[in-house]
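In: quick one: sequence and predicted model below, then my questions.
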Amino acid sequence: MDLLARSLREAPIIEKGDYHYFVHPISDGVPMLDPKLLREITIGIIRKAELEGVDKIVTPAAMGIHISTAVSLMTDIPLVVIRKRQYGLDGEVNLSQVTGYSENEMYMNDVYEGDRVLLLDDVLSTGGTLRAITEALGETGADVADIVAVIKKDGGSNEMDEYPVKTLINVDVVDGEVVITDEQGDG
């Protein structure tokens, strides 16, 4: 994860209240995303994730989409995007996302009882997004095969009680800079 580590060390930091937020192409879409970085991350996810018997990749909009699309293309596993717009389609599941800096209603379709899913996200910070999604998946009767977040921001209440989250790299923000705390991530 050489490119990922380097790009994180160079990431600008902004403050939203008490929250120190790094701006990165994987989590924010700026600066532009180098295809080599996306390829490195995709290969890292495929190597780390439990893919055996997975029926669907599930990801939240918007910043999980590019990562999950790349993994879907490489594995031929269909992709389900949890979105912020309600359509009222049959089987739509409503979930409430609460993070350290926002609250949103999100909506999921096309996940059913017995589906074995891989949950992918860009950053594990507060755990609010992943907790909301795993609760919704549980309500549908889906089986969570694995959860992978590209980046884990240390220091938050980001531990998932029922599901361990694998990460590619762990970071913290110290004195206005991103510090790599584990170049191998968790799991």
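Out: On my side now, so go ahead. Quantities reported herein were computed from a predicted structural model and do not represent experimental measurements.
In: make it CA atoms for all contacts and neighbour counts henceforth
Out: Fine.
In: figure out how far stretch 24-44 is from the centre of its chain.
Out: Computed by Cα atoms, centre = their mean, to the nearest Å, the separation of stretch 24-44 from the middle of its chain amounts to 13 Å.
In: what does stretch 132-141 give?
Out: A distance of 16 Å separates the centroid of the chain from that of stretch 132-141, by Cα atoms, centre = their mean.
In: and if you look at stretch 64-80?
Out: Per Cα atoms, centre = their mean, the centroid offset for stretch 64-80 relative to its chain is 12 Å.
In: pull out the buried positions in that stretch.
Out: With burial defined by 16 or more other Cα atoms under 10 Å, the residues of stretch 64-80 counted as buried are 64-72, 77-80.
In: Throw those residues into JSON lines and include secondary structure, thanks.
Out: Below are the buried residues of stretch 64-80 laid out as JSON lines (DSSP: H, G, I helix; E, B strand; the rest coil):
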{"residue": "64", "secondary structure": "coil"}
{"residue": "65", "secondary structure": "helix"}
{"residue": "66", "secondary structure": "helix"}
{"residue": "67", "secondary structure": "helix"}
{"residue": "68", "secondary structure": "helix"}
{"residue": "69", "secondary structure": "helix"}
{"residue": "70", "secondary structure": "helix"}
{"residue": "71", "secondary structure": "helix"}
{"residue": "72", "secondary structure": "helix"}
{"residue": "77", "secondary structure": "coil"}
{"residue": "78", "secondary structure": "coil"}
{"residue": "79", "secondary structure": "strand"}
{"residue": "80", "secondary structure": "strand"}
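In: next, the one to line up against it:
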Amino acid sequence: MASEDVDDRIARISSSIRAIPDFPKPGIMFRDITTLLLDPKAFKDTIDLFVERYNDKNISVVAGIEARGFIFGPPIAFAIGAKFVAMRKPKKLPGEVISEEYALEYGTDRIEMHVGAVQAGERVLIVDDLIATGGTLSAAVRILERVEAEVVECACVIELPELKGRDRLGEIPLFVLVKAEVTDDSVELLTKEAIGELPEEVDGSV
């Protein structure tokens, strides 16, 4: 795949994401992916870039975080031949669950997964639309590690790097397409070289 083609797709994805000032509170620049979903080409580009990265990496589970991880996760799972597992907010899953608490700005919340949905030794990709402080993603990692699954990588469309969510993931790699600022509408488009390949230690190919 030519580097220019990858770069063009990332630029199209970025331009389709709407920035809304002062939401949900003054001073915050909210990144709205619903406008990306209105653009079939940009949405296809997003899924294609993830699939190209994770195809042939022996990933057996794509875990999507409620709610926007449910948008991106299933088409990725379908394309790479993996099962999709929903990681949901409390009291949303009907069966027996395993849960993990994480900190919010004020208070705490939990994320849950059905017991038995992921087996020990399965290779898992965690998907969400955006990483900010990293609380939800790190809680998802802890749940999967408790069931002795192997978390290959976390993947998001957008990262807000100044909130340092990447740091909370520890040694778990994070892959994003667009880096954005919290308080203004500037973005950093990642080139193919900046995106990089999966490191060898998480490459499942034989």
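Out: In hand now; what should we look at? Nothing here was measured: the structure is a model prediction, and the numbers come from that model.
In: and residue 5 of structure 2, how many neighbours?
Out: Look at residue 5 of structure 2: counted by other Cα atoms under 10 Å, it has 12 neighbours.
In: cool, the one 10 residues further on as well?
Out: Residues contacting residue 15 of structure 2 under the criterion other Cα under 10 Å number 14.
In: counterpart of it in structure 1?
Out: Under the alignment (TM-score structural alignment), residue 15 of structure 2 maps onto residue 6 of structure 1.
In: shouldn't that match be within a strand?
Out: No. Counting by three-state DSSP, residue 6 of structure 1 is located in no strand; its state is helix.
In: how much space between it and residue 169 of structure 1?
Out: 11 Å (Cα to Cα, to the nearest Å).
In: before we move on, what about residue 2 of structure 1?
Out: According to Cα to Cα, residue 2 of structure 1 stands 10 Å off from residue 169 of structure 1.
In: neighbour count: those two, which is higher?
Out: residue 169 (22 against 9).
In: who are the contact partners of the more buried one?
Out: 1, 5, 150-152, 180-186 (Cα atoms under 8 Å, 6 or more residues apart in numbering).
In: can you flag the buried ones in those residues?
Out: By 16+ other Cα under 10 Å, the contacts of residue 169 of structure 1 give 5, 150-152, 180, 182, 185-186 as buried.
In: check those and tell me the two furthest apart.
Out: 5 and 186 (14.7 Å; Cα to Cα).
In: what about whichever residue in structure 2 pairs up with residue 93 of structure 1, how many residues close to it?
Out: Aligned counterpart of residue 93 of structure 1 in structure 2: residue 98 (TM-score structural alignment). A total of 16 residues lie near residue 98 of structure 2 under the criterion other Cα under 10 Å.
In: which residues in structure 1 does stretch 63-78 of structure 2 match up with?
Out: Under TM-score structural alignment, the match for stretch 63-78 of structure 2 is residues 58-73.
In: you'd agree residue 41 of structure 1 is up against residue 151?
Out: No. Look at residue 41 of structure 1 against residue 151 with Cα atoms under 8 Å: they stay out of range, at 10.1 Å.
In: so what sits against both of the two?
Out: residue 168.
In: how about residue 119 of structure 2, secondary structure?
Out: Three-state call for residue 119 of structure 2 (three-state DSSP): coil.
In: and the gap between it and residue 9 of structure 2?
Out: According to Cα to Cα, residue 119 of structure 2 stands 35 Å off from residue 9 of structure 2.
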